[in-house]
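K.L.:
what follows is a predicted structure for the sequence shown.
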Amino acid sequence: MAVFESLLVGEIYMDIHKAIIGKIAKSYSNGSVSSDKKTKEVVSLFKMDNQLGRVVIVEHGKPIGLVMRDNIFYRLGSQFGYSLYMDKYISKIMNKNPLILDYNTPILRVSQLAMSRKKANLYDYIIITKEEIYYGTVSIKELLIHVSQLKVAEARDLNPLTNLPGNRLIEEDITHRIKNKDIFSVLYLDLDNFKVFNDNYGYKKGDNIIIFTAELLRDAIKKFGGSNDFIGHIGGDDFLIVTEPLKDIKISEYIIEQFDKNVLRFFSEEDIRNGYMEGNDRMGHFYQMPLTSISIAIISNEKQRIDNHLQISDIAAELKKHVKNKAGSNYIKNRRSNY
């Protein structure tokens, strides 16, 4: 059984589906003013700092509006604009409905909301709050760059055959859960007698079984998992699922049932009828091997303390020895307790 290698994990959690907007928000000392300020005072801030693109209007620490540099100078440049606006309170001319989002909002959700705004406000800064208090802002440029970087990083770590996250993202997900003190189960899945299948049917058909398995795992999580569940492809015929302990058995049973029912389409009628594959190994010895099945080892920190991903990998390797001693597709769950 292959297990994922140890890789360095950065301080910033880079899973695109869990990255939050607050991590890239920026705050400036002159970037916010109270609602009782005059327009001329805000204009003065813009004139003093050519890099300042926006000013957030706050009331008791909470953001209530936004003034964009381009917008305010456009107004002042219109006929009578200077005399009309300079002595007005900034609250009278600010954008009263800016996009205001919490620090922990997922970046992908922010991107969707930002790009669905009206054309006139499409490039307005996004205001970020923490516990409803003004925290900082994110420009559309910064948002798009960061989303692009996350997508590139994710694509680099996706298995090219299954499009599932590879070892780095697997390690990040588990490490993130351990740091958060989450209660979770890890399902290690691998195919039995897969090498024999490859030898008998060729790598092309072997790839088809791998793709079928990946789709089956997605289907199982869709039916019985949750939005926070994770599916990874360790490599070859080894996969991993992270879910909640209450769901691990149901997911495992469904995968086994559906795998055994549908994997037969990859075999010849003769092998199905016999119930085994036969051939000669590299030493020329004749063999008969059972049809490809799936084994699942379940490790949970529900009753056992787990401090790192390598500990999970070690337990999984031990469990796999036991589950593979059983004929056909099976699962086994670690029920030891050290709390």
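P.N.:
That came through fine.

K.L.:
from now on I want contacts and neighbour counts done on CA atoms only, so please keep to that.
P.N.:
Fine.

K.L.:
ranges for the strands of the stretch 151-300 of the chain?
P.N.:
Secondary structure of the stretch 151-300 of the chain, counting by DSSP state E, counting those that start in this stretch: strands at 185-192, 230-235, 238-243, 276-280, 286-290, 293-300.

K.L.:
quick one: the first one to strand 286-290, angle?
P.N.:
Read that as strand 185-192. Using axes from the mean of the first three to the mean of the last three Cα atoms, to 10 degrees, one finds that strand 185-192 and strand 286-290 are set 140 degrees apart in direction.

K.L.:
what helices or strands is strand 185-192 leaning on?
P.N.:
Helices and strands in packing contact with strand 185-192 are listed as strand 238-243, helix 245-262, strand 293-300; criterion 3 or more Cα pairs under 8 Å, 6 or more residues apart in numbering; DSSP states H and E.

K.L.:
putting a second one here so we can go through both:
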Amino acid sequence: MGKARLLIVEDDPDISNMLRIYFTAQGYDVDTALRGMDGVEKTRHVMPHLIILDIMLPDVDGYEVCRIMRTNTRTSHIPVIFLTQKDERSDKLKGLELGADNYITKPFDIEELKLYVQNALARSERESLTDPQSGLPAGRLIEDQLRRVIRDKGWSFLDIRINAFEPFKDVYGFIAANDVLRFTAMLLGEVVDELGSDADFIGHAGGDNFVIISSDQTAPMIKQRLKSRFSEEVQTHYNFMDREQGFVQFTDKNSEAQQAPLMTLGVGLVSPSTHMFSDIREITELAAEERRLDSSNIA
């Protein structure tokens, strides 16, 4: 995977800075928060792959932060390691009951904490819980959400793909392409925060393919807002010349010069009010077909 993102929620600046410096040197992308709700807010903007969470915080305690994470569909999958001065058995059990992945007490061995972090991230990747680039829920978690909603009413499933992503990657390289994937994940979160609810689900099916599960009422608005904002904001990932001419030039597998349009989003939307589903595979297949039709209608 690329650089894993860690969020350290710790109100002691000395400990927070020490952990930030140490894990940055280990090759992680590290962000910090001194207050519990600041940490919750940061997960709304950039999804971390793992959270190191102190229990004694100045606003709400770490237990409450973990509870908020676990009850929010979009953050329930993030591994949490508690870091605390409390070493009572009851405190540890409380943290584990809330869904924490591990519990380490102060003063702690930094090498031991590093192993906890590595193991939690490896388990998450091995079990296809999160996408290594975006940190969003991936394969198994997407399937679990679809199994949960398929017998319900009032939901919609959006299959989202970045059109002309591969030509962009060929011209600009994989680092720029990964930046586009992270931008897209952030955009999905912002639009769902604006128009949807905490119960909405955002996933990364792999590569340039994302999904959203929302309500019947808000899904069409989410679709339109995503498409319009993406088309406008993705242009900052191109150089001036490509933006001005409205396309990129690339060489295909036959070594012939080709032109590809600037990236857009293709979005397929299906729901029980418009389609009949016998299993979750039909949901994804029909949504993919709707997405292909949506992409073909782009001028």
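P.N.:
That came through, no problem. All values derive from a computational prediction rather than experimental measurement.

K.L.:
just give the TM-score of the two.
P.N.:
Superposed pair, TM-score by TM-score structural alignment, normalised by the length of structure 2: 0.60. Supporting alignment: 200 aligned residues with a Cα RMSD of 2.9 Å.

K.L.:
now the helices and strands packed on strand 185-192 of structure 1 in a markdown table, with distance to V323 of structure 1 and mean neighbour count?
P.N.:
Below are these laid out as a markdown table (distance: least, Cα to Cα, whole Å; neighbours: other Cα atoms under 10 Å):
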| stretch | distance to V323 of structure 1 | mean neighbour count |
| --- | --- | --- |
| strand 238-243 | 15 | 24 |
| helix 245-262 | 13 | 17 |
| strand 293-300 | 7 | 25 |
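
K.L.:
between the ones you listed, which gets nearest to I140 of structure 1?
P.N.:
Across these, I140 of structure 1 has its closest neighbour in strand 238-243 (33.2 Å, Cα to Cα).

K.L.:
looking at the helices and strands packed on strand 185-192 of structure 1, which is closest to S83 of structure 1?
P.N.:
In terms of Cα to Cα, the element of these nearest to S83 of structure 1 is strand 238-243, at 62.2 Å.

K.L.:
which residues in structure 2 does that closest one align to?
P.N.:
On the basis of TM-score structural alignment, strand 238-243 of structure 1 is assigned to residues 209-214 in structure 2.

K.L.:
cool, stretch 307-315 of structure 1 as well?
P.N.:
Mapped onto structure 2 using TM-score structural alignment, stretch 307-315 of structure 1 spans residues 278-286.

K.L.:
what's in contact with that stretch?
P.N.:
Contacts of stretch 278-286 of structure 2 from elsewhere in the structure, counted by Cα atoms under 8 Å, 6 or more residues apart in numbering, are 143, 146-147, 150, 157, 159, 270, 277.

K.L.:
cool, stretch 261-276 of structure 2 as well?
P.N.:
Applying Cα under 8 Å, 6+ apart, the set of residues contacting stretch 261-276 of structure 2 is 153-165, 168, 216, 219-220, 223, 226-227, 230-231, 234-235, 243, 246-248, 283, 286-295.

K.L.:
just give me the match in structure 2 for I72 of structure 1.
P.N.:
When structure 2 is aligned by TM-score structural alignment, no residue sits opposite I72 of structure 1.

K.L.:
how near is the nearest residue to I72 of structure 1 once chain neighbours are set aside to M68 of structure 1?
P.N.:
With Cα to Cα, 6 or more residues apart in numbering as the criterion, I72 of structure 1 has its nearest non-adjacent residue at 7.9 Å, and that residue is V43. As judged by Cα to Cα, to the nearest Å, V43 of structure 1 and M68 of structure 1 stand 10 Å apart.

K.L.:
can you check I178 of structure 1 too?
P.N.:
Looking at I178 of structure 1 against M68 of structure 1, where the rule is Cα to Cα, the gap reads 42 Å.

K.L.:
again with I315 of structure 1
P.N.:
Between I315 of structure 1 and M68 of structure 1 the computed distance is 56 Å (Cα to Cα).

K.L.:
who's more crowded, the two?
P.N.:
More neighbours surround M68 than the other of I315 of structure 1 and M68, with 19 against 14 (other Cα atoms under 10 Å).

K.L.:
returning to what we had before: show me which of the contacts of stretch 278-286 of structure 2 are buried.
P.N.:
With neighbours counted by 16 or more other Cα atoms under 10 Å, those contain buried members at 146, 150, 157, 159, 270, 277.

K.L.:
who touches the fourth one in this structure?
P.N.:
The contact partners of D159 of structure 2, taken as Cα under 8 Å, 6+ apart, are 209-212, 267-269, 284, 287-288, 291.

K.L.:
tell me which of those residues persist in structure 1.
P.N.:
For the contacts of D159 of structure 2, the aligned pairs still in contact in structure 1 (both residues aligned by TM-score structural alignment, their matches' Cα atoms under 8 Å) are 209-212, 267-269, 287.

K.L.:
report the two of those residues separated the most.
P.N.:
In the kept ones among the contacts of D159 of structure 2, the most distant members under the criterion Cα to Cα are N209 and L269, with 13.7 Å between them.

K.L.:
mind listing what's buried in stretch 262-269 of structure 1?
P.N.:
For stretch 262-269 of structure 1, by 16+ other Cα under 10 Å, it's F267.

K.L.:
against structure 2, where does that stretch fall?
P.N.:
Counterpart in structure 2 of stretch 262-269 of structure 1, with TM-score structural alignment as the criterion, is residues 233-240.

K.L.:
just the terminal-to-terminal distance for that stretch.
P.N.:
Terminal residues of stretch 233-240 of structure 2 lie 14 Å apart, using Cα to Cα.

K.L.:
cool, and stretch 159-178 of structure 2?
P.N.:
Start-to-end span of stretch 159-178 of structure 2 (Cα to Cα) is 19 Å.

K.L.:
find me the equivalent region of it in structure 1.
P.N.:
With the alignment judged by TM-score structural alignment, the segment of structure 1 matched to stretch 159-178 of structure 2 spans residues 188-207.
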